[in-house]
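A.B. asks: Here you go, sequence then predicted model.
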Amino acid sequence: MVATTIDKALHFINNDWLDIKTLQKIAHHKHDLVLSEEARQQINTCRNYLDEKLDNSDCLFYGINTGFGFLQNVAIDKTQIAQLQYNLLQSHACGLGEEVPHEIVKWMLFLKIQSLSYGHSGVQEQTVQRLIDFYNYDITPIIYTQGSLGASGDLSPLSHLALPLIGLGEVYFKGKKRASKDVLEQFGWQPIELQSKEGIALINGTQFMAAYGINVLLKAQKLLKIADLIAAISIDAFDCSLQPFHPKIHSIRPHQGQVETAGDICKILINSQIAHQTKTQVQDPYSFRCIPQVHGASKDSIDFVNKTFLQEINAVTDNPNIFPEDDLILSGGNFHGQPLALAFDLMCMAMAEIGSISERRTYQLLSGQRGLPLFLVKNSGLHSGLMIPQYTAAGIVSENKQLCTPACIDSIVSSNGQEDHVSMGANAATKCMRVLNNVERILAIELLTATQALAFRRPLKSSTIVEDIYEDFRKKVSFNDSDRVLHNDIKQAVEFLQDIV
């Protein structure tokens, strides 16, 4: 076994519940993974049970000594069981499309290790350890975004994840694409000799979907906080009333997200001169007045998504499942991605709405109302100011509407009718990431617009929190006095949001 490096913190793979704080710690800090003694015993107990069962029984167990899918009734001779597993990994590695981002592949490795460690999958300890070595040494298999129906597990992506175990496929190592066998040789590792059940244990499961789920969940939670902060800047920039955020209003319709959003906006603007000056308007547009109701509804939806994803990553999702203590090997459907597909589609809609209402605030800030110049530029006409960033935001909002068509309501028959209902959760996952990246860009455009508008409120100041954000942002993007290439400003605004912890 290859020793882990000593300059990293350790995360022990065990039965402890993986919560959002643990995931954030793993995401933001470099950790080496180590199998706990508890996990080691569970893996070996299950493997020993399976070996004894096959040695002493002529029963057929799906995917262990039978073919797969429609070929479930084809018995495999005991002398060919190991070859069956190799054939499975090779034949199912059919991914196409873009390469899966590095951080998602790392999550896939982590989640596959975690799931196999519960002792219901029948794999060898050395197989799990090799996956841990890949993770610890940042050897990331090359996986593709297309190929999974999200039903029999993420078969194709997970096959590409597993190929390097047997010296096939490609990996990224030290920033370069390498043949897996060459990297194994560099470390002095022999390819894993797969045993019964291991191939199907490796490629059955929802780790492709779940890895995307963790990534988008952490990003969504961050974007929701950023959306409140930018909305508060826009509120002062448009000289809005804080009356719609009064706690009495929300106490009589106390959806949790709504109440929290209203409270957060008031905290952000607590000592703002602009917010507390007398207003001439009776009401503000919905995109300002209804921020608690819209942002809050998205937050409540993400809470449901959070619960779903956490349940999934703490589960066993391959098939069949082995229960040594009960002398049972059961074939079921824990690999079906329907819970995740529904959650991804809900997240798409919830986060797209954050982008939609953000673009409306951007539009209002450019409208020449409330004492602001048209398109937020002096001498408009000669200068277009921030006219076209709103076009960009509008185009992205429209793209998100198209991406919000649910994937989970689609299905297509596969494996000659054996797999006759699929979740399309993998498609839901990849489009959800696109939606969140789009929302980040829309919010960046609102920030660019709101800070430009806020400058026209001088000498009045906003709150301490807002003014600090304003000053930090101005270090990256200067006030727009005259027309310039705004692509650069928008790009810098996106980077500014990405750097906010």
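C.D. replies: Okay, I see it.

A.B. asks: all contacts plus neighbour counts: C-alpha atoms, from now on.
C.D. replies: OK.

A.B. asks: Would you map the strands across the chain?
C.D. replies: For the chain, the strands defined by DSSP state E cover 9-13, 31-35, 96-99, 140-141, 144-146, 170-173, 176-179, 321-323, 328-330.

A.B. asks: Can you say which of those strands is nearest to Phe187?
C.D. replies: strand 170-173 (11.7 Å; Cα to Cα).

A.B. asks: on that earlier part again, just the strands of the chain: most buried one?
C.D. replies: Comparing those on average neighbours per residue, with mean count of other Cα atoms under 10 Å, the densest one is strand 140-141 at a mean of 30.

A.B. asks: can you put the strands of the chain in a markdown table and add distance to Ser272?
C.D. replies: A markdown table is the format used below for the strands of the chain (distance: least, Cα to Cα, whole Å):
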| stretch | distance to Ser272 |
| --- | --- |
| strand 9-13 | 43 |
| strand 31-35 | 42 |
| strand 96-99 | 47 |
| strand 140-141 | 49 |
| strand 144-146 | 47 |
| strand 170-173 | 50 |
| strand 176-179 | 51 |
| strand 321-323 | 59 |
| strand 328-330 | 63 |
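
A.B. asks: out of those, which comes closest to Lys25?
C.D. replies: Nearest to Lys25, of all the strands of the chain, is strand 31-35, at 8.8 Å by Cα to Cα.

A.B. asks: Okay, angle between the closest one and strand 9-13 too, please.
C.D. replies: Orientation check (axes from the mean of the first three to the mean of the last three Cα atoms, to 10 degrees): strand 31-35 against strand 9-13 gives 30 degrees.

A.B. asks: helices or strands up against strand 31-35?
C.D. replies: Packing partners of strand 31-35 (3 or more Cα pairs under 8 Å, 6 or more residues apart in numbering; DSSP states H and E): strand 9-13, helix 125-136.

A.B. asks: how about the ones you listed in TSV, adding distance to Gln195?
C.D. replies: Below are the helices and strands packed on strand 31-35 laid out as TSV (distance: least, Cα to Cα, whole Å):
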stretch	distance to Gln195
strand 9-13	22
helix 125-136	10
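
A.B. asks: Comparing those, which comes out most buried?
C.D. replies: helix 125-136 comes out most buried of these by mean count of other Cα under 10 Å, with a mean of 20.

A.B. asks: Check which helices and strands that helix sits against.
C.D. replies: Taking 3+ Cα pairs under 8 Å, 6+ apart as the contact cut, helix 125-136 packs with strand 31-35, helix 37-55, helix 102-116.

A.B. asks: what about 10 Å?
C.D. replies: Judged by 3 or more Cα pairs under 10 Å, 6 or more residues apart in numbering; DSSP states H and E, helix 125-136 is in contact with strand 31-35, helix 37-55, helix 102-116, strand 140-141, helix 155-162, helix 198-203.

A.B. asks: let's bring in a second model and compare:
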Amino acid sequence: MIKLDQLYSDLADSIESLKEDPSSVKESRQVVEDALDLDEPMYGINTGFGALANKRVGKEELKQLQRNLVLSHSVGVGELIPKDISRLMLQLKIHALGLGNSGISEKTFDRLIYFSDHDLIPAMPEKGSVGASGDLAPLAHMSLPLLGYGLFWNEDGTDTIPAEKVLNEHELEPINLQPKDGLSLINGTQQMGAYGAYVLEKSLSMLKAADLIAAMSLEALQGSIKPFDERIHEIRPHEGQQQVARNVRNLLVESEILESHRDCGKVQDPYCLRCVPQVHGASRDGLRYSSQAIETELNSVTDNPLVFENGDIISGGNFHGQPLALALDHAKIALAELASISERRTYLLLKGHDGLPELLMEETGINSGFMIPQYTSASLVSENKVLCHPSSVDSIPTSLGQEDHVSMGSISALKLLEVYQNVEQVLAIELFTAAQALDFRKPLKPGKGVEIAHKFIRDAIPHADEDHYFKDDISKAVELLQNRNMVEEVEKKLTKLV
């Protein structure tokens, strides 16, 4: 699975390596220069773009062609892409160009490296790409500051600064793009790839937290450990299913609560408890596939046309986002199911099960108890069902029909982040709800892993005896998931989760 810190480190190493040895960029550029001398038609280098591919452009207009390309494609709309993802897009673009199949000019390439080295991160609107011919509109906005147009993010990512002002402060002149430069800059899948990498890395930690939260609910609801028996999962050996069952077994070692009801005679728990390995596990396997697709893409060249060592310049379709669109859609669904089953466990915790007070408060009527946070979970789970409609099944022809099938993967990418954020909120609500329920099982102790997590939660969110401002609890619970300290504490004191 993708690890964001490692990705940032690898990209930084790649950029440093290219600064020390830019031979791959120089060699691919020389292929373009040599081809220009032959004066043969080459898509996007001395021809128009898209439906205008058959229109030749004279030598004296080749630089203007590339400038016009960036300006004309800068038609993004909507909110700005977050600075962290924008930075990742810039670094991924540099890395892809540095692989030596794009033919970008050294001066333009060096200016991108300067931006990265000085954390000058272009601000880009999030919408406008159809996920084929690359993420054209967002990447065009990323390229605008090279020309002295567009915006940069300020230092803390809360506002933007005109590119012209930033360039003046750094004593930089706008770049005159060379033939092929504009096409190399805006062709590529860096928006889809950056969103995918950003969310999938965070999902790895969320998977562990989801198992831990489910184990806490299982204890609070006096659920059975039998469905997590290793033998069950050996005869249906999906990797994710086996991992989840193992995590829960490890988290519940030495549980006094389990021992207290081992012979209670209950036959089966509801699916939201009994089928945690199967549901969480399927999401793990789905996210694993998505992560592998993203990792492959991050180390690919998605420009067009492509430049090869023997002098060939070949037009192809590596810019088409279909591999990512399918993977991102799959990731949305996999994440959404974690929230769907979590909300069901939250609902079950409120029903007054086997000694738990209804709505998890002793005095209700005057108090609504934990009734309303579950409404929020239900709302977010329902919203995810809309967001998870697969963008990749849609296609609207563009460029007068020349680009007659597009991936819409950029929409998948944007919705993936929204789904992730919703799942984070739903799991946070189950987290503090399960902690409240577990309080009522005292003096019996839960499994060691659950006990460690419960104490960690209680340091941040106190037990609730009456109604209060629950939004604070949700925010604190989300923070516990985001900073990853709770899972790390369990792993440090008990065992490594998978």
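C.D. replies: All right, it came through fine. Only a predicted model underlies this, so the values are computations on that prediction, with no experimental measurement involved.

A.B. asks: so which of the strands of structure 1 gets nearest Val74 of structure 1?
C.D. replies: strand 328-330 (17.7 Å).

A.B. asks: and that closest one, which stretch of structure 2?
C.D. replies: Mapped onto structure 2 using TM-score structural alignment, strand 328-330 of structure 1 covers residues 312-314.

A.B. asks: Alignment lookup: Gly223 of structure 2 to structure 1.
C.D. replies: Aligned partner of Gly223 of structure 2 by TM-score structural alignment: Cys240.

A.B. asks: In space, what's closest to its match - neighbours in sequence excluded?
C.D. replies: Asp284 (6.3 Å; Cα to Cα, 6 or more residues apart in numbering).

A.B. asks: could you measure that neighbour against Arg370 of structure 1, distance?
C.D. replies: Distance from Asp284 of structure 1 to Arg370 of structure 1, counting by Cα to Cα, to the nearest Å: 11 Å.

A.B. asks: Give me the common contacts of those two.
C.D. replies: Phe238, Asp239, Cys240 (Cα atoms under 10 Å, 6 or more residues apart in numbering).

A.B. asks: Looking at those, which one is closest to Gln90 of structure 1?
C.D. replies: The shortest approach to Gln90 of structure 1 among those belongs to Phe238, at 59.2 Å (Cα to Cα).

A.B. asks: Neighbours of that closest one, how many?
C.D. replies: Applying other Cα atoms under 10 Å, we find 26 residues neighbouring Phe238 of structure 1.

A.B. asks: do the same with Lys476 of structure 1
C.D. replies: When neighbours are counted by other Cα under 10 Å, Lys476 of structure 1 registers 12.

A.B. asks: again, but for His28 of structure 1
C.D. replies: His28 of structure 1, neighbours per other Cα under 10 Å, totals 9.

A.B. asks: likewise Asp77 of structure 1?
C.D. replies: Number of residues near Asp77 of structure 1 (other Cα under 10 Å) recorded here: 11.

A.B. asks: May I have the residues that are in contact with the counterpart of it in structure 2?
C.D. replies: Matched to structure 2 by TM-score structural alignment, Asp77 of structure 1 sits across from Gly58. The contact partners of Gly58 of structure 2, taken as Cα under 10 Å, 6+ apart, are Asp39, Asn46, Thr47, Leu65.

A.B. asks: of the residues you listed, closest to Ser86 of structure 2?
C.D. replies: Relative to Ser86 of structure 2, and with distances defined as Cα to Cα, the nearest of the contacts of Gly58 of structure 2 is Leu65, at 25.9 Å.

A.B. asks: Now which residue in structure 2 aligns to Arg484 of structure 1?
C.D. replies: With TM-score structural alignment as the criterion, Arg484 of structure 1 pairs with His468.

A.B. asks: What residue in structure 1 is paired with Cys272 of structure 2?
C.D. replies: Cys272 of structure 2 maps onto Ser287 in structure 1, by TM-score structural alignment.

A.B. asks: returning to what we had before: wait, doesn't the residue nearest to Cys240 of structure 1 sit right on Cys290?
C.D. replies: Yes - if you go by Cα atoms under 10 Å, Asp284 of structure 1 and Cys290 touch, sitting 9.2 Å apart.

A.B. asks: any residues in contact with both of those two?
C.D. replies: Common neighbours of Asp284 of structure 1 and Cys290 (Cα under 10 Å, 6+ apart) are Pro244.

A.B. asks: hmm, back to that, will you turn the contacts of Gly58 of structure 2 into a markdown table that also has neighbour count?
C.D. replies: A markdown table is the format used below for the contacts of Gly58 of structure 2 (neighbours: other Cα atoms under 10 Å):
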| residue | neighbour count |
| --- | --- |
| Asp39 | 11 |
| Asn46 | 25 |
| Thr47 | 19 |
| Leu65 | 26 |
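
A.B. asks: Just flag the most distant two among those residues.
C.D. replies: Among the contacts of Gly58 of structure 2, Asp39 and Leu65 lie farthest apart (Cα to Cα), at 15.8 Å.

A.B. asks: got a list of what the aligned partner of Leu131 of structure 1 in structure 2 touches?
C.D. replies: Aligned by TM-score structural alignment, Leu131 of structure 1 pairs with Leu112 of structure 2. Residues counted as contacts of Leu112 of structure 2 (Cα under 10 Å, 6+ apart) are Leu90, Gln91, Lys93, Ile94, Glu106, Leu120, Ile121, Met142, Ser143, Pro145, Leu146, Leu185.

A.B. asks: Alignment lookup: Ser340 of structure 2 to structure 1.
C.D. replies: By TM-score structural alignment, Ser340 of structure 2 lines up with Ser356.

A.B. asks: mind checking how far Leu335 of structure 2 is from Glu201 of structure 2?
C.D. replies: Counting by Cα to Cα, the gap from Leu335 of structure 2 to Glu201 of structure 2 is 12 Å.

A.B. asks: who's more crowded, the two?
C.D. replies: Between Leu335 of structure 2 and Glu201, Leu335 has the larger neighbour count (other Cα under 10 Å), namely 28 against 18.

A.B. asks: dump the residue contacts of the aligned residue in structure 2 for Ser121 of structure 1.
C.D. replies: Under the alignment (TM-score structural alignment), Ser121 of structure 1 pairs with Ser102 of structure 2. By Cα under 10 Å, 6+ apart, the residues touching Ser102 of structure 2 are 24-25, 28-29, 31-32, 96, 180-181, 183-185, 187, 301-308, 313.
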